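> sequence unknown, structure follows:
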């Protein structure tokens, strides 16, 4: 019986009125609406980019097909008389990456190289620094 009274008392105390901040509610609803609008804009943007890419790819493929149809069935272009024979590779060259592994995956190094390459006078400063080092070393030798 006492347990029932305690439970009833707890229920009555917990049913108290909650204070709601209207400014907080407005901010939450505005944030959710902004998030929805942002998601819609991003979705539309991605769709537009995809459609433009498909159109571009299709036009490139159609252009290539038209060019191939124009030259299909033609005999190969004859070489010049007396020209040396065209050299051909005995086996294909192995593929290798354009940039070394360190530059491709080390973001700090890549960013610093990019930052350095964007400076107009980076090469000039480097050559001036090296010239000053040579001058310092020649002064020390005397």
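Okay, I see it. Predicted model, so just to flag it, every value in this text is computed and none were measured. Numbers count the residues shown, from 1 in each chain.

> Every contact and neighbour count from this point should use C-alpha atoms.
OK.

> what about residue 70, how many residues close to it?
Neighbour count of residue 70, defined by other C-alpha atoms under 10 Å: 10.

> what about versus this one:
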């Protein structure tokens, strides 16, 4: 008997991706928040928020996705959006004009994850500080 192969899900559709982005955007304070009360309550709120996002994805998609698959897709979406945002920033700093604007979905994703995730903290120190507080 041949070993059973696990069946791969289909790629996420554009509607499923839009549902993920919208669902996470509406719940970003819970999903990204670390100061939501006690650890048990916080993890329960995050779990429930991800389940709600999954419900939205299931409503528009043809495939049933697990919460873990949706979290992984969100992680991949963030990585790609950060790359696009960094490239856009790099291109806009060049001489000779501005590059094409980012699409609406990418702008929404970048707004959800925050500028600090892409550009860093403005005015932050780079380097190390010794014990006396000198750079």
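Nice, thanks for sending it over. The model shown is predicted, which means the values in this text are computed figures rather than measured ones.

> What's the TM-score once they're superposed?
Once superposed, the chains reach a TM-score of 0.22 (TM-score structural alignment, normalised by the length of structure 2), with 35 aligned residues with a C-alpha RMSD of 2.5 Å.

> Let me see the ranges of the helices in structure 2.
14-26, 28-31, 39-60, 67-92, 104-113, 115-119 (DSSP state H).

> can you put those in a markdown table and add mean neighbour count?
Formatted as a markdown table, the helices of structure 2 follow (neighbours: other C-alpha atoms under 10 Å):
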| stretch | mean neighbour count |
| --- | --- |
| helix 14-26 | 18 |
| helix 28-31 | 17 |
| helix 39-60 | 17 |
| helix 67-92 | 15 |
| helix 104-113 | 16 |
| helix 115-119 | 13 |
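
> ranges for the helices of structure 1?
For structure 1, the helices defined by DSSP H cover 2-14, 22-71, 101-105, 107-118, 122-141.

> Just the residues contacting the third one, thanks.
This points to helix 101-105 of structure 1. Contacts with helix 101-105 of structure 1, where a contact means C-alpha atoms under 8 Å, 6 or more residues apart in numbering, come from 109-110.

> mind checking how far it is from the chain centre?
Distance of helix 101-105 of structure 1 from its chain centroid, counting by C-alpha atoms, centre = their mean, to the nearest Å, is 15 Å.

> Quick check: buried residues in that helix?
Going by neighbour count (16 or more other C-alpha atoms under 10 Å), nothing in helix 101-105 of structure 1 comes out as buried.
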